[in-house]
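Asks: Have a look at this prediction, sequence included:
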Amino acid sequence: MASSAQSGAGPTEEYRYPGNRLGLPEAGPGSVAGWARRFGALLADWLLAGLIASAVVGKPIWAGGNDFNTAQLVIFFAMSAILTGLAGATIGHRLLGLRVIRTKGGGTGYAAQVGLLGGAIRTLLICLVLPAVIFDKERRGLHDLAAGTIVVRR
């Protein structure tokens, strides 16, 4: 069977690189973020939430415990949902040159504002872990698909 490139089908439906079908560039600003940067941003945000939780519960970060773990999760959720929804990036995203944008429906293109609801949906699913590790060719996890977002380079 002939490939879509040989049969003359439009290149917008053909998969060439992550973000291609959404109209995003292959490299540089606006391109889909790689896994290393995304994981680094998540780690930075989780550690920052741990430092804040440590101050809130009055225990060092290495002491752990149920009260610390709960505080860290709640702070991570609030920090990530609000910053992603209103600013388009968490502190970890900013440090690693990333931003979260909202895709427009199922077609190509994107809009910058994620919104608080989109930020909350996305962060809730990240906190559940599993949706964040199941992803598609565009490097969009279930959390991004549910919120209608994608992580791109700044």
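Replies: It's in.

Asks: Please count neighbours and contacts with C-alpha atoms only from this point.
Replies: OK.

Asks: Walking through the chain, point out its helices one by one.
Replies: Counting by DSSP state H, one finds helices in the chain at the ranges 4-7, 35-57, 66-87, 91-95, 116-127, 130-133, 142-147.

Asks: And Arg139, how close does it get to Val32?
Replies: For Arg139, the distance to Val32 equals 7 Å [Cα to Cα, to the nearest Å].

Asks: what's the burial count for Arg94?
Replies: 14 (other Cα atoms under 10 Å).

Asks: Please compare the first structure with the one that follows:
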Amino acid sequence: MDNRQVIGSWLSGPRAAAEDAGVDFGYRGEQLGLPEEGPGSIARPGRRMGAVVVDWALCMLIAYGLFARGDQQAMGNWALGIFFVMTVLTVGTVGCTPGKALFRLRVVAEGGGRLGAVRVLIRSVLLCVAIPALIWDRDGRGLHDRLARAVQVRI
């Protein structure tokens, strides 16, 4: 291996280097039995992040209007509480938050169907902690979804 290949593998990351060596990872969601594209496929990171931004902005707006005019710290704390309640109620009942509905996403159990109340609570708590949501598996699921055995899919 010459220096260009070594640098190229470092720049492209370990997945690309493994694929160059002949490892087949398949597509995202293949191990879960989901289609590669279209409805029911794993939601892409851009859509998921967009949905979280919309949900957080909505919660900040509600917090500002109801509780904390002028106090930024209090407004952020109230927004986090509203975000938690909104996530538990909306994902637990209809399977998506307002942001997810806007981006045409739904949270489902790994085997299909709705998440149970305990799994929704686990997922919501871990999402509010934020760090688990930033750790992704090979299918692109956050640790909060993996531990709650949930999948965000396109609808």
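Replies: Received it, and whenever you're ready, just let me know what you need. Note that the structure is predicted; figures quoted are calculated from it, not measured.

Asks: TM between them?
Replies: TM-score of the superposed chains, computed with TM-score structural alignment, normalised by the length of structure 1, equals 0.81; 132 aligned residues with a Cα RMSD of 1.3 Å.

Asks: Now tabulate the helices of structure 1 in TSV and tack on distance to Arg102 of structure 1.
Replies: Converted to TSV, the helices of structure 1 look like this (distance: least, Cα to Cα, whole Å):
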stretch	distance to Arg102 of structure 1
helix 4-7	28
helix 35-57	16
helix 66-87	10
helix 91-95	15
helix 116-127	8
helix 130-133	17
helix 142-147	8
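
Asks: sorry, back to before: neighbour count winner among Arg139 and Val32 of structure 1?
Replies: Neighbours were tallied for Arg139 of structure 1 and for Val32 using other Cα under 10 Å; the higher tally belongs to Val32 (27 against 20).

Asks: Overlap in contacts, Arg139 and Val32 of structure 1.
Replies: When contacts are counted by Cα atoms under 8 Å, 6 or more residues apart in numbering, the set common to Arg139 of structure 1 and Val32 consists of 18, 150.

Asks: ok, now how distant is Ala132 of structure 1 from Leu47 of structure 1?
Replies: From Ala132 of structure 1 over to Leu47 of structure 1 the distance is 18 Å, taken as Cα to Cα.

Asks: for the helices of structure 1, which one sits closest to Gly23 of structure 1?
Replies: Using Cα to Cα as the criterion, the shortest distance between Gly23 of structure 1 and the helices of structure 1 is 16.3 Å, found for helix 142-147.

Asks: Just the buried positions in the closest one, please.
Replies: 142-145, 147 (16 or more other Cα atoms under 10 Å).

Asks: between those, which is nearest Val57 of structure 1?
Replies: In terms of Cα to Cα, no member of the buried residues of helix 142-147 of structure 1 lies closer to Val57 of structure 1 than His143, at 29.3 Å.
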